[in-house]
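S.K.: Structure of the sequence below:
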Amino acid sequence: MNNMHNLDDASHIYSVSMLNNAASGLLNDHFGTVWVTGEISNLSRPSSGHLYFSLKDNQAQIRCALFRFKHTQVNFSLENGQQVIVQAQVSVYEPRGDFQLIVTSVQLAGAGQLQLAFEKLKNKLEKAGLFDAAHKKSLPIFPKQIGIITSPTAAALSDILKVLHRRFCSIPVIIYPTQVQGIAAAGQIAAAIKTANSRAECDVLILARGGGSLEDLWPFNEEAVAHAIFNSDIPIVTGIGHQTDFTIADFVADLRAPTPSAAAECVSPDATEYAARLSLYYARLLQCMNTHIKSHQSHLMHLQKRLQHPGEKLRQQAQTLDQLENQLHRAMLFYLKNKREKMAYYAVLLETLSPLKILQRGFSITREKKSGKLIRHCADVTAGVHIVTQLSDGEIESVVV
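M.R.: Model prediction:
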């Protein structure tokens, strides 16, 4: 009876739909537009283009609806696990009485928002050609001086100096101090790069800092730093954070090293390695020299055997000259003997054919006295001509009658 009495006294009884509607109005009037942060889960993408998901933290969750006309204004793709900040109106989905948020805008929270900015700048600079391999400068094999752009109090600087000292301690190092974290860091880094280029003291630069969160490394994702690296005439090697950390500076740099220590190894020759190479080259050179010397010694010994003392050579030449003289003397005697024999032969022959010999055998020769013409026939003379007849023992003059 008491319960019925209370029911009779009730001034108003709500239907379910009325209650849900009233609750929705109260929530909307009380909260208006709110900002809520949480992790996306249970993301649903129906064909209508609307998105439905839950926003949760460690202790609770709330359903959310992002309608298509608002979804098209979000500049990134929503995924499960993203930390986001949503602008929404608190409402009740009346058909089921579900408490929900009607989302009007979404942005990534914390590192997520920075990651979005990172991707935007990366795409922009990549399209502008700042990452092109054609613009990468080669590193010197033996740098005359190495420049380091980092914080003078950073542990990364100590690591770099240890590596440089271990690998090639004679290469001088110049430190260009700068902040590597905070609002002013990007401007100081860009200024340090320009200073190093204007002073032209080094032929390679290391841009480095130790590990940290995306927020800590953010100065190396600033556009001013990217352009300073790109415009540097000196090749730059980055060693920023850990192996898994990538910054815009890494993409623009001429070489990216996974750590500051690795960057130091990239820019410095290994003295131990080169000492081993020099030892090997020295051994090879020594071997080649010994082989060359032995070859020349063998050749010299061969020439030495062929070489004679000048006195011995003169004695051999004198002996040869004596032999030639004897040969010439014998040849001359033979030649003269041969000529004498020929002359004797021709003398006998001439004597045999001599007219005097003919005259001695009783013959005579007659000539005209005046002309000396030889008379062979009687017709060759006329009466009164004086003639001379030559006999073996004299001449007879006569007149033809």
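S.K.: use CA for all of it now, contacts and neighbours both
M.R.: OK.
S.K.: which one's the longest helix in the protein?
M.R.: Criterion DSSP state H: the longest helix present in the chain is helix 310-353.
S.K.: Check which residues of the next helix or strand after that helix are buried.
M.R.: The helix or strand immediately downstream of helix 310-353 is helix 355-360, counting by DSSP states H and E. The neighbour-count check on helix 355-360 (16 or more other C-alpha atoms under 10 Å) flags L356 as buried.
S.K.: Just list what the next helix or strand after helix 355-360 packs against, helices and strands only.
M.R.: With elements assigned by DSSP H and E, the helix or strand that comes after helix 355-360 is strand 365-368. Here strand 365-368 touches strand 386-391, going by 3 or more C-alpha pairs under 8 Å, 6 or more residues apart in numbering; DSSP states H and E.
S.K.: from the middle of its chain, how far away would the strand it packs on be?
M.R.: 121 Å (C-alpha atoms, centre = their mean, to the nearest Å).
S.K.: contacting residues around F53?
M.R.: By C-alpha atoms under 8 Å, 6 or more residues apart in numbering, the residues touching F53 are I40, S41, N42, L43, S44, R63, C64, A65.
S.K.: that's a strand at A262, yeah?
M.R.: No - going by DSSP: H, G, I helix; E, B strand; the rest coil, the assignment for A262 is helix, not a strand.
S.K.: What sits closest to it if chain neighbours are left out?
M.R.: Take A262 and drop its neighbours on the chain: the residue closest to it by C-alpha to C-alpha, 6 or more residues apart in numbering is G239, 7.0 Å away.
S.K.: Could you look up the SS state of the most centrally placed residue in the chain?
M.R.: Among the residues of the chain, S138 comes closest to the average C-alpha position under C-alpha atoms, centre = their mean, at 8.4 Å. At S138 the chain is in coil, as set by three-state DSSP.
S.K.: residues contacting it?
M.R.: P235, D254.
S.K.: any idea how far it lies from D254?
M.R.: 7 Å (C-alpha to C-alpha, to the nearest Å).
S.K.: Between these two, which contacts overlap?
M.R.: P235.
S.K.: from memory the residue nearest to A262 sits against P258, does it?
M.R.: Yes - applying C-alpha atoms under 8 Å as the test, G239 and P258 come out as touching, 5.8 Å apart.
S.K.: Second chain to compare with the first, below:
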Amino acid sequence: MTTYSVSELNRLVAKILDDHPLLANIQVNGEISGGKLYPSGHFYFSLKDENSSVNCVMFRSNYNRIKFIPKNGDKVTVKAKASIYEVAGRFQLLVNSMEPQGIGDLYQQFELLKKELANQGYFSENNKKQLPELPNLIGVVTSSEGAVIKDIINVLRRRFPGFKMHFVPVAVQGFGAAEQIADAIELLNFRNQVDVIIIARGGGSIEDLWAFNEKVVADAIFNSQIPIISAVGHETDYTIADFCADLRAPTPSAAAELVVPEKRMLLENIQFEREKLIKSLQRQLFNAKQTLDYLMERSVFKNPRSLIDQQKKLIVELSGRLEREIKHQTNYHKRQITFLYNNLQALNPFSILERGYAYIESSEKTTIDSVNKISSGQKINIHWSDGKASAEINEITYKRKI
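M.R.: Predicted coordinates for the structure are as follows:
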């Protein structure tokens, strides 16, 4: 019988574990217990069930790749290599990856639906619709709670003051959320008032974002006649809605950046084109005058008299044609400038007020654009183009939704 030292014994057991093909890559379910993340970035914990436990370590490089923060009591599935800590002779698992139990099924569902929809052409570039350069009315489908809708409004207000938006509030996670999102897209298509639709929510786990991975949402996006921008989660999050949409934005704020240009830049471009037009006309007039002056000084116009008269008639004819053309060009470009100016005026919210409309604010200075945002007895302020008035809500009548 061979006699081993403790170190030799531990090395022998470590070699046996290393060489065993089953234990080199094993998947284990269990509950995290005694977990601790050390300053080194390594995560030490035990994995237990109702009868046993095993020590585990997840080194920093592997820990940084998981998409959630593990905590005691979490039920997880790990992929690991069986090993022994030779110094103490302690059996342990070297964990390579970790995910909450059940997440693997969701990823599998995601990949299966993604493959099915890809085969049906849902993601084809040929089915993508072009976004409007300057939408008159923007549809937004997201939650009325949280920062997403505020971020979108803030960006739109900064880039294009006076923008118009139709907001359809929906649940963005949990039971029935997918159906609400799909219904909102179909409602906006039925009304056919908006020029583009943003569907958005903030970041979260795959479970939090799952409503945007449902086929009912994919069908609504694919069948939409209105272009759709998907802005779901963070830049690293991808959903089925992202693949189906006409454009994917990495964040809700980025979607608002993409949907409208900067109004200031549009105005600067108009002014630049106007100055170019004026300079072009001035140059044409100057050249025409130079040509006329040159012709008038030539000797052929002075002698003989008959030739002079003939050339004078020609000059008069050419001058008339030139003036008419200049007048025509000037009127044409003036109409173009007036057209662009009127379009900008139509987008000015104060122009709408001057036509007899009004807008309502709460006592906290926030705009009230729906009866769902008021309550009986609430104080409100009503603004017209020439002043404002304070009022109190006495009665609320709701219009039945279509």
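S.K.: How alike are these chains, TM-score-wise?
M.R.: After superposition, the two chains reach a TM-score (TM-score structural alignment, normalised by the length of the first structure) of 0.52; 239 aligned residues with a C-alpha RMSD of 3.8 Å.
S.K.: what's stretch 115-126 of the first structure aligned against in the second structure?
M.R.: Alignment of stretch 115-126 of the first structure against the second structure: residues 107-118, by TM-score structural alignment.
S.K.: Could I get the buried residue list for the matching stretch?
M.R.: For stretch 107-118 of the second structure, by 16+ other C-alpha under 10 Å, it's F110, L113, K114, L117.
S.K.: Disregarding flanking residues, what is the spatial nearest neighbour of D208 of the second structure?
M.R.: Nearest to D208 of the second structure is Q173, by C-alpha to C-alpha, 6+ apart, at 5.7 Å.
S.K.: residues contacting that neighbour?
M.R.: Taking C-alpha under 8 Å, 6+ apart, one finds D208, L209, W210, A211 in contact with Q173 of the second structure.
S.K.: Considering the residues you listed, which are maintained in the first structure?
M.R.: Mapping the contacts of Q173 of the second structure onto the first structure (both residues aligned by TM-score structural alignment, their matches' C-alpha atoms under 8 Å) leaves D208, L209, W210, A211 still in contact.
S.K.: Return a selection command, for use in ChimeraX, containing the buried ones of the residues you listed.
M.R.: A single ChimeraX command selects the buried members of these (16+ other C-alpha under 10 Å):
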select :209,210,211
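S.K.: returning to what we had before: which one's more surrounded, G239 and P258 of the first structure?
M.R.: G239 (30 against 17; other C-alpha atoms under 10 Å).
S.K.: Which of the helices or strands spans the more buried one?
M.R.: Per DSSP H and E: strand 236-240 holds G239 of the first structure.
S.K.: what span of the second structure lines up against the helix or strand that that strand is followed by?
M.R.: Counting by DSSP H and E, the next helix or strand C-terminal to strand 236-240 of the first structure is helix 248-252. Taken onto the second structure by TM-score structural alignment, helix 248-252 of the first structure occupies residues 240-244 there.
S.K.: Superpose on the first structure and give me the mean offset of that stretch.
M.R.: Averaged over the aligned pairs, stretch 240-244 of the second structure sits 0.5 Å from the first structure after superposition, using mean C-alpha distance after the TM-score superposition for the first structure.
S.K.: any idea which helix or strand carries N287 of the second structure?
M.R.: Here N287 of the second structure sits within helix 263-297, counting by DSSP H and E.
S.K.: What mean distance separates that helix from the matching residues in the first structure?
M.R.: Mean for helix 263-297 of the second structure is 2.4 Å (mean C-alpha distance after the TM-score superposition for the first structure).
S.K.: Name the residues of that helix that come out as buried.
M.R.: Buried, per 16+ other C-alpha under 10 Å, within helix 263-297 of the second structure: K263, R274, L277, M296.
S.K.: The first one is in contact with R158, isn't it?
M.R.: Which is K263 of the second structure. No - with contact defined as C-alpha under 8 Å, K263 of the second structure does not reach R158; the gap is 9.0 Å.
S.K.: Tell me roughly how far the match of stretch 115-126 of the first structure lies from the first structure on average.
M.R.: So stretch 107-118 of the second structure averages 1.7 Å relative to the first structure (mean C-alpha distance after the TM-score superposition for the first structure).
S.K.: which residues are contacting that stretch?
M.R.: Under C-alpha under 8 Å, 6+ apart, the answer for stretch 107-118 of the second structure is F123, S124, N213, K215, I240.
S.K.: which one of those residues sits closest to F301 of the second structure?
M.R.: Sorting those by distance to F301 of the second structure puts S124 at the head of the list, at 71.7 Å, by C-alpha to C-alpha.
S.K.: Give me the distance between the counterpart of C169 of the first structure in the second structure and D195 of the second structure.
M.R.: In the second structure, C169 of the first structure lines up with P161, judged by TM-score structural alignment. Distance of P161 of the second structure to D195 of the second structure, given as C-alpha to C-alpha: 17 Å.
S.K.: Between the two, point out the one with more neighbours.
M.R.: Taking neighbours as other C-alpha under 10 Å, P161 of the second structure and D195 compare with D195 leading, 20 against 16.
S.K.: how close does the alignment partner in the first structure of that one sit to C266 of the first structure?
M.R.: Aligning on TM-score structural alignment places D195 of the second structure opposite D203 in the first structure. As judged by C-alpha to C-alpha, D203 of the first structure and C266 of the first structure stand 13 Å apart.
S.K.: Then E223 of the first structure?
M.R.: Taking C-alpha to C-alpha, one finds E223 of the first structure at 25 Å from C266 of the first structure.
S.K.: Kindly report the same for R284 of the first structure.
M.R.: For R284 of the first structure, the distance to C266 of the first structure - C-alpha to C-alpha - is 29 Å.
S.K.: and what of Y335 of the first structure?
M.R.: 96 Å.
S.K.: quick one: which two of the buried residues of helix 263-297 of the second structure are the most distant?
M.R.: Taking C-alpha to C-alpha, no two of the buried residues of helix 263-297 of the second structure sit farther apart than K263 and M296, at 49.9 Å.
S.K.: Quick one: residues contacting P227 of the second structure.
M.R.: K128, K129, Q130, L131, D195, V196, I197, A245, D246.
S.K.: what does the first one align to in the first structure?
M.R.: In other words, K128 of the second structure. Checking TM-score structural alignment: K128 of the second structure goes with K136.
S.K.: show me where the second structure has helices.
M.R.: Using DSSP H, helices in the second structure cover 6-19, 21-24, 60-63, 103-119, 148-159, 177-191, 215-223, 240-244, 252-259, 263-297, 305-346, 349-354.
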